[in-house]
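# need coordinates for the following:
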Amino acid sequence: SIGLDDDCIVKGAQAPARTTESAKRFGGRWFAESYVDGREFNVGVLQDKSGPRVLPMAEMTFEEWPAERPRIVGYTAKWADGSFDYNKTIRRFGVETDEPQLAAALIDLCRRTWALFELTGYARIDFRIDRAGQPLILEINPNPGIAPDAGFAAAGARAGISYAELIERIVVAALP
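Prediction:
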């Protein structure tokens, strides 16, 4: 998330200069992709004896967000405790009950992604839902944060899995 902020949203010809600037500032390789203005979901997947188990889905909502600001879960929203972004980027569960068709589509995409990328143990797949209602994969994270206050642990708790059990399942899945 380092370097991910409002300034990352650029128009057309600005993209090459911005990626070059980011590479110089932070190192590594950078790329530009289309910004999808829409709802965002984080979906944890945990390896189970029977295969990948999709955990309860979290929609990331942007409460009291200024209209002119892009809705992105950037560095400040994740790590700057006490900041506006941190306090107003809210994780909400319940899409499975409220929108079962959307939930079914996300579950299907998670399972297909898990298989296609040969994921193991645990992962988080982030989605954006575009204006036409089409789910798009934003990121596949094969090693998401698993701190007790992280989204993956929150999804596990919603599934009735204690933090200790969640960590145990991840460790067991990693054993030969």
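
# C-alpha only now, for contacts and for neighbours.
Noted.

# residue 144 - how many residues pack around it?
Residues lying near residue 144 (other C-alpha atoms under 10 Å) number 15.

# wait, it touches residue 153, no?
No - the pair residue 144 / residue 153 is not scored as a contact, 10.1 Å apart, by C-alpha atoms under 8 Å.

# quick check: buried residues in the host helix or strand of residue 44?
Using DSSP states H and E, residue 44 sits in strand 39-48. Residues of strand 39-48 classed as buried: 39, 40, 41, 42, 43, 44, 45, 46, 47, 48 (neighbour count, 16 or more other C-alpha atoms under 10 Å).

# I'd like the structure of this one too, to check against the first:
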Amino acid sequence: IFNLVECVENESLQEMSVAGVYELLKTPYTGASPLSLGIALNKPLVKQLLTYHGIKTPKFQVFKFPEKILPREDMKYPLIVKPSREDASVGISDASVVYNFNELKKRVRYIFQEFDQPALVEEYIVGRELNVAVLGFKKPVVLPISEIDFSGLTQEMHKIVSYDAKWMHGTVAYEGTKGVCPAKLPSDTEAKLKDIAMRCFRIIGCRDYARVDFRLSAEGEPYVLEVNPNPDISDDAGFARSARTYGLTFVETVGKIVESALERSQ
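A predicted model of the protein is given here:
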């Protein structure tokens, strides 16, 4: 089975349940295990795991109750507020970046009202956004690094991949964010990003394909934003863009994923 399921009835948490059905049926399938999918969807847990392994992610705090919003003293504005158990930029908009306590309270409460889940609040890293794709299982390879070019956004807009930027064709956010591959990076920075991406791939237990999203600060320090064990691999998505730069057609990329899954099942 080529597993492309990301949710069931709009419930992202059920993504891992579908993979669990394949496991119960003892049916070979592509991609990550139920455990890895579940871990990756718990963004605070991923950040804790990466921090334990010495990998930098933005400082963060989880708010579990809308009436108890007390930010850590060492958290510096601006902050970005996200749902803690969603992917695909769900719940992220230009208003997600907040600059004071009143804006923070408003956005955290919005997350509870709209998504009925804790809010993840991170320090907002000003800098470049980079995507690092990994392909394979037994001998995975890191593909060329892709960058999100925000130059098409208006000056007032935050340089983030919002839900509109990812999915809403025709919006300023969508038209103003373009993927560029390969990203122009110093060789040592590129090597560092690829090494961290491979470490993340293994820590979270990814298989066959995955993508690690980074912010590269103005000082050149990489921060992991997310590890996605089930990224969009359609032919116009970032993963396929990196694969093409590596020298693979879309059909060859899909074939590599299938071969990796078959090799694992034998």
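
# for the residue nearest the centre of structure 2, helix, strand, or coil?
Nearest to the mean C-alpha position of structure 2, by C-alpha atoms, centre = their mean, lies residue 226 at 3.7 Å. Put simply, residue 226 of structure 2 is strand when judged by DSSP: H, G, I helix; E, B strand; the rest coil.

# structure 1: which residue goes with that one?
Under the alignment (TM-score structural alignment), residue 226 of structure 2 pairs with residue 139 in structure 1.

# how about residue 171 of structure 2?
Aligned by TM-score structural alignment, residue 171 of structure 2 pairs with residue 83 of structure 1.

# what's the burial count for that match?
Taking other C-alpha under 10 Å as the criterion, the count of residues near residue 83 of structure 1 is 12.

# hang on, the earlier thing: the match of residue 226 of structure 2 and residue 13 of structure 1, how far apart?
24 Å (C-alpha to C-alpha, to the nearest Å).

# what do you get for residue 48 of structure 1?
On the measure of C-alpha to C-alpha, residue 48 of structure 1 and residue 13 of structure 1 end up 46 Å apart.

# distance of residue 35 of structure 1 from residue 8 of structure 1?
9 Å.

# again but with residue 149 of structure 1, I slipped
Distance of residue 149 of structure 1 to residue 8 of structure 1, computed by C-alpha to C-alpha: 26 Å.

# looking at these two, which one has more neighbours?
The neighbour count for residue 149 of structure 1 versus residue 8, taken as other C-alpha under 10 Å, is higher for residue 8 (17 against 10).

# skipping its backbone neighbours, what lies nearest that one in space?
residue 18 (7.7 Å; C-alpha to C-alpha, 6 or more residues apart in numbering).

# count the residues that sit near that neighbour.
Counted with other C-alpha under 10 Å, residues neighbouring residue 18 of structure 1 total 18.

# which residue in structure 2 lines up with residue 95 of structure 1?
Using TM-score structural alignment, residue 95 of structure 1 pairs with residue 183 in structure 2.
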